[in-house]
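> attaching a predicted model along with its sequence, questions to come.
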Amino acid sequence: MPAHKLPDGPENAPLLQKLKWLTKPLEVLETYSQRYGDIFTAYVGIGKKPIVLISNPQAIQEVFTTDPKYLDSGEVAGIKPPFIGQQSLIALSGDRHKRQRKLLTPPFHGERMLAYGKIIQDMTEQVTSQWAIGSPFSVRSAMQRITFGVILKAVFGLEDGTRYEQLQQLLTTRLEGTKSIFRAILLLFPFLQKDWGLLSPWGRLMENERQIDKLIYAEIQERRENPDLSRTDILSLMMAARDEAGEPMTDLELRDELITLLVAGHETTATSLSWAFYWIHHLPQVREKLLQELDTLGENPDPNTIFRLPYLDAVYKETLRIYPVAMMAFQRMVLSPLEIAGYHFEPGDIIAPCIYLTHHREDLYPEPKQFKPERFLERQFSIYEYLPFGGGNRRCIGMAFAQFEMKLILVTVLSRWQLELTKSKPMLPVRRGLLLAPPNDFRIVATRIRPRNQQILQTSFM
C-alpha cells in the first residue's frame, strides 16, 4: 500500500530547511505560506519529522477540538523539553496531562490571580526606581528583572534572603543563555545535547540545572516539614492540591511545574512587554490615546478596572498579534487516522497550528504588518483566529496571569514615567532561543516623571 501524501511543502533537504528556520524563521514562514497556502509541510521545530503547519482558522478549530485520544501533544508528539522535565504539563499526554492540568488550574483562577497585584506593582516600582532621567536603558532587561522577581515571589513564594539570591543568580545564568543562537541550535538538534563536563556547553547547563534543583527541592522539603495554610503563593497552592484519588503532587512533579511556569512565564512576558513599549512609543497616536485612557483612572483604581480598560486591552492584544513570541502552537501527533481540512493523516504525522501566519492573514487582519489596536475594538476574533496562547487542551494555563501582569506593569510604568525611543527607525524581530524578540540594541530613555497619576496605583492592592 503506498504511503499517504502529506500537504505540499518545500523539497530541499531537511537539514537545509532547519538551518534556514533557525536563522530566518519569519522569512521561511511567509515564503512557504505564499507558495503553498495555509496548510503546508516543512522541517521546522524540534525533532526529525516534518511538521504540517496550519494557518486556516477552520482547520485550527478541527485541531483544537479533536479528542486527545486521536491527536495529542506532549512527549508522544516529540516534545521532550530539556530543563523543564518529563513531569511538566508541557511534556505529559493523555490522562496524566488531564490530571495535572486539573491540579494546576485553581492557583490561576481569576480572583486568586488578582491577589498577586501588589507583588507585581512592588517589583515594577523597585526596578523602575533605578532609572535615571536621560540615561538610556535596555527595556527588555528591565522587564526581565520585573517578571523574574514576580515569578520568584508569586510562584515560588520566596522572600528576600540567601536562597532567593542564589536561585535568582542561577536562574538568571540559565535563562540569559536563551538569547544566543547556539542555545537555539542545541534545542533544535538534540544530538548535540551531550554532557562532557564543564568544558562543554551542555555540560555547563546540566551542572547549572543540578544546582537549581538542589535549591528547589530544599524549599519543597521545608514547606512539607513546616506547612503554613496561610500562604497564597502558587507553590503552596500546588502542594495543597489533591487529585480525584486524594493524592498530592510528588516533589518531582512540583519541581517540573515550577520550572515550567518560570520558563513559560518569565521570558515570554518580558519579551511581550518589550514589544508593547516599542509600539506605544514608536507610534505617537497610540501612546497619546493610551495615556488619555490611563488619566481617567483616578486614584486607587480597582484591579478589575485596569484589567478591563478597552484601549489598554486592544494594545495588549495587538502586541501579541503582530509578533507573537511563540510562532507555533504546541505540535500534536496523530494517534489514530483522521481528516483535517480534507487531508488524510495517519498515526505518527505531526501537526501544528502556526500562530504567526494566522495572525497575519489579510482576510482577518487587513494590513497585518501595521500595528493597529483599533482592530480589536472594531470586532471580536474567535479563539481559532487569535491564538497567542495556543488552544484546545494545550492552551497556556497561565494566560490570565500573563494578561494581568502585563497590563499592570504597563499601567504602573506609563502612569509615572515619560519615555522615548533612542532610535526612530522601525524595529524588526530577531530569534532569541525559540522566541521572537526585539533586537539586543533596543533602548528607551526616561525623559521625565509624569506629574499626573504618579501615585495612581500606590494603594490599589493594599
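Cool, got the structure. Residues are numbered from 1 along each chain as shown.
> drop to CA atoms for contacts and neighbour counts, all remaining ones
Fine.
> what are the buried residues along stretch 297-314?
Residues 297, 301, 303, 306-307, 310-314 are the ones in stretch 297-314 that count as buried (16 or more other CA atoms under 10 Å).
> in helices, which of the residues you listed appear?
Among the buried residues of stretch 297-314, DSSP state H puts 303, 306-307, 310-314 in helices.
> export those to CSV and tack on distance to residue 20?
Shown next, in CSV, are those (distance: CA to CA, whole Å):
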residue, distance to residue 20
303, 44
306, 42
307, 40
310, 39
311, 37
312, 36
313, 35
314, 33
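> grab the most central residue of the chain for me.
Taking CA atoms, centre = their mean, the centroid of the chain lies closest to residue 268, which sits 3.6 Å from it.
> wasn't it part of a helix?
Yes: with DSSP: H, G, I helix; E, B strand; the rest coil as the criterion, residue 268 is assigned to a helix.
> so which helix or strand takes in residue 33?
Secondary structure assigned from DSSP states H and E places residue 33 in helix 25-36.
> just residue 175 next, same as before
In the assignment (DSSP H and E), residue 175 maps to helix 162-176.
> cool, residue 447 as well?
Assigned by DSSP H and E, residue 447 belongs to strand 444-449.
> again with residue 431
Assigned by DSSP H and E, residue 431 falls in strand 430-432.
> tell me what that strand is packed against?
If you count contacts as 3 or more CA pairs under 8 Å, 6 or more residues apart in numbering; DSSP states H and E, strand 430-432 packs onto helix 181-188, strand 435-437.
> return the most buried member of those.
Mean neighbours per residue, mean count of other CA atoms under 10 Å, is largest over those for strand 435-437, with a mean of 23.
> what comes into contact with the strand holding residue 447?
Residues from elsewhere that reach strand 444-449, judged by CA atoms under 8 Å, 6 or more residues apart in numbering: 131-139, 416-422.
> ok, structure two:
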Amino acid sequence: MTSNYNLPPSPEMPIFLRRMKFVFQPLEYLEDFAQAYGDRFSLPTKDGNNTVYFSDPQAMEQIFTADANTLEAGKGNRILKFLVGDNSLILLDGDRHQQQRKLLAPPFHGDRMRAYGMTICEIAQQVSNKWGTGKLNIRESMQEITLSVILSAVFGLDEGNRLDELRLRISSLLDFVSSPMLSASLFFGFLQKDWGSWSPWGRVLHLRKQIDDLIYDLIEERRTESNQNREDILSLMMSARYEDGGAMSNEELRDELMTLLFAGHETTASALTWALYWVDYLPEIRNKLLKELNDLGENPEPGLVAKLPYLTAVCQETLRIYPIAISAFPRIVVNPIEISGYQLPKGTWIIPSIYMAHHREEVYPQPKQFKPERFLERQFSPYEFFPFGGGNRRCIGLAFAMYEMKLVLATILSRYEVSRIDKRPVKPVRRGLTVATPAGMKMVAKSINKVANTPVAV
C-alpha cells in the first residue's frame, strides 16, 4: 500500500475474535465498532487487504453509482457458491451479470407480478386455516407461506409428489444451514468438511443433491410438455432469450432457481415474522392497520391492498429497524477509488452497512423506536433506505417481496389477532447469512369477529 492510500480507523482486535463476534453477535459487532470509530471503519484481513464499512448517504451514493469496472460484487459472494452455483446472478459480474439480470427482470414487475396476487392471498389463508388454539411457531408458518408462494409462482407447482418432496427437502436444508453450527460453517472454511451424509457439512451437500435432482427433473419435464401458456417464472425464464437468440441452459436455470428459492423465501418469512411481532408489541399499529383494511370492504382486490399507505409504511419500517440482510452485497475494489475522502486501493472490500444506515439519528430520529409514520412524513432516498441493497446489485425480486409481504400481512391481520405469550422484547439473532427473530418465538392466534373486530375463539 502506498502513501497515496488512506483508510478509516481500525480497531485492534484479533481477527478470530472479531469473526466470532460477527457470527454470534452481528448487531453488537456493528454497533460497538460504530460507537468507537464512527460510521466508517476498516478491518484488516488475513490476506493483507482491508474490509471497510460505510453507512452515510454520500458514501452509499458513491458506491451504488460507481462504474462496474471499478467495483466487483460477484466475487464477494463466493460464500454462497455451494448453494446457488456458478451461474447465479449474485455471483456474476460485468456483461454476463447485466445480460442475466436483463433476462430475469420482466417476470418480477407489472402485470406478471400482479397475476400472483390471488395465489398469495389464498396460500396465506390455507396456512392460517390450520392454526389451532395452542402455541404457534409463527416463523414456521411464515416459512410455509413463503415457500408455497415460491413453489407456485416460480416453479409452477401447486400440488403433487414433486411439490411435497421439494418442500420437505428445501425446508430441511434451510433449517440445517440456519442452525448456529452451520451458520458458523459459512464463515469458517475449516468446518466445511464432508465426512459423509451423517456429518454436518456432508448433510448439507446430500440435501442439496436431492434438491438438484428434483429441479433438473422438473426442467426436463417442462421442456417436453405442450402447455405453452404457463405464467410461472421458470416457464418465463425458459422462453426468454439472450441477445444472440440463445436460451438459458439447464445449469443456468437450476442456479437461478436456487437463488430465487433461498433469497426470496427465507428473507420474506423473516420480514413477515418481524412485522407480526411489531404489530403485537405496539397494539395501536394493529388498530390503524385494521381500520385501513376495513375501509376497503370485504374481499378487496390484491392490487388495492398493496397500495394502502399505512400497510406499506409498516412493511418499510419493519425492514428498516431490523433489516434481514444487515449489509448489502460487498464490493471489491478492482481499480483504486475514492469514497467519502478515503483513497481505497485495489483489493479492498467495501461493505455498505444497511443496519447502520437505517439507524442514523440524523436520518431517522429515535432510530431504535418502531415508527411507521416516518415513512408517511417523508420520502427517503435509495442511499438512506435500502433494505434490498442498491445500485446494479439491488435485489431483482424487490417489488415481488414487498407485494407478497403486504398481501400476507393483510390477509392474516384481517382474520386473526396474533399475539405472543411472552411479551418481553426480542433481539435479532443470526440465521445463516441473515438476522431474524429467535427460532423458538411462540404466538397464539385468535380469529376476529368481522363485525366488531374483536378476537373470538378459533
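Perfect, thanks for sending it. From a predicted model like this one, the values you see are computed outputs, not experimental measurements.
> where does the helix holding residue 175 of the first structure end up in the second structure?
Alignment of helix 162-176 of the first structure against the second structure: residues 161-175, by TM-score structural alignment.
> ok, average deviation of the matching stretch from the first structure?
Relative to the matching residues in the first structure, stretch 161-175 of the second structure has an average distance of 1.0 Å after the fit, by mean CA distance after the TM-score superposition for the first structure.
> and that stretch, how far out from the chain middle?
Relative to its parent chain, stretch 161-175 of the second structure has a centroid offset of 19 Å by CA atoms, centre = their mean, to the nearest Å.
> cool, stretch 358-376 of the second structure as well?
The answer for stretch 358-376 of the second structure is 21 Å, by CA atoms, centre = their mean.
> before we move on, the earlier item: so which of the helices and strands packed on strand 430-432 of the first structure is nearest residue 290 of the first structure?
Checking these against residue 290 of the first structure by CA to CA gives strand 435-437 as the closest, at 23.0 Å.
> once aligned to the second structure, how far is the closest one on average?
Counting by mean CA distance after the TM-score superposition for the first structure, strand 435-437 of the first structure comes out at 1.2 Å.
> can you pull out the helices in the stretch 1-150 of the first structure?
For the stretch 1-150 of the first structure, applying DSSP state H, counting those that start in this stretch gives helices covering 14-23, 25-36, 57-65, 94-104, 110-114, 117-128, 139-150.
> ranking these by burial, who's on top?
helix 139-150 (a mean of 23).
> check which helices and strands that helix sits against.
If you count contacts as 3+ CA pairs under 8 Å, 6+ apart, helix 139-150 of the first structure packs onto helix 117-128, helix 251-282.
> in the strand holding residue 447 of the first structure, what's buried?
444-446.
> coming back round to it: just the contacts of strand 444-449 of the first structure now: which is nearest residue 67 of the first structure?
Using CA to CA, residue 139 is the member of those that lies nearest residue 67 of the first structure, at 41.8 Å.
> quick check: that closest one vs residue 270 of the first structure, distance?
9 Å (CA to CA, to the nearest Å).
> how about residue 357 of the first structure?
According to CA to CA, residue 357 of the first structure and residue 270 of the first structure sit 22 Å apart.
> for residue 248 of the second structure, the count of nearby residues, please.
16 (other CA atoms under 10 Å).
> ok but it is inside a helix, no?
No: applying three-state DSSP, one finds residue 248 of the second structure to be coil, outside a helix.
> for it, give its distance to residue 21 of the second structure.
For residue 248 of the second structure, the distance to residue 21 of the second structure - CA to CA - is 41 Å.
> again with residue 260 of the second structure
In this view, residue 260 of the second structure and residue 21 of the second structure are 29 Å apart by CA to CA.
> skip the chain neighbours and tell me the closest residue to residue 389 of the first structure.
Nearest residue to residue 389 of the first structure, sequence neighbours excluded (CA to CA, 6 or more residues apart in numbering): residue 396, at 5.3 Å.
> which SS state does residue 212 of the first structure fall under?
Residue 212 of the first structure is classified as helix under three-state DSSP.
> so how far is residue 378 of the first structure from it?
Applying CA to CA to residue 212 of the first structure and residue 378 of the first structure gives a distance of 47 Å.
> more neighbours: which of these two?
Using other CA under 10 Å, the more surrounded residue of residue 212 of the first structure and residue 378 is residue 212, with 20 against 9.
> quick revisit: what residues does the strand holding residue 431 of the first structure touch?
Against strand 430-432 of the first structure from outside (CA under 8 Å, 6+ apart): 22-25, 178-181, 184, 436-439.
> the strand holding residue 447 of the first structure vs helix 117-128, what angle?
Here strand 444-449 of the first structure runs at 100 degrees with respect to helix 117-128, directions being taken by axes from the mean of the first three to the mean of the last three CA atoms, to 10 degrees.
> so strand 444-449 of the first structure corresponds to what in the second structure?
Aligning strand 444-449 of the first structure against the second structure (TM-score structural alignment) gives residues 443-448.
> how close does the matching stretch sit to the first structure?
Mean for stretch 443-448 of the second structure is 2.0 Å (mean CA distance after the TM-score superposition for the first structure).
> chain center to that stretch, what's the gap?
With CA atoms, centre = their mean, you get 26 Å for stretch 443-448 of the second structure.
> ok, stretch 203-223 of the first structure next?
23 Å.
> same deal with stretch 296-310 of the first structure?
With CA atoms, centre = their mean, you get 25 Å for stretch 296-310 of the first structure.
> now do stretch 3-10 of the first structure
In terms of CA atoms, centre = their mean, the gap separating the centre of stretch 3-10 of the first structure from the centre of its chain is 31 Å.
> return the set of buried residues in it.
Applying 16+ other CA under 10 Å to stretch 3-10 of the first structure flags 6-7, 9 as buried.
> over to stretch 228-236 of the first structure?
Neighbour-count burial for stretch 228-236 of the first structure [16+ other CA under 10 Å]: 232-236.
> and for stretch 333-340 of the second structure?
For stretch 333-340 of the second structure, using 16+ other CA under 10 Å, the buried residues are 333-334, 337, 339-340.
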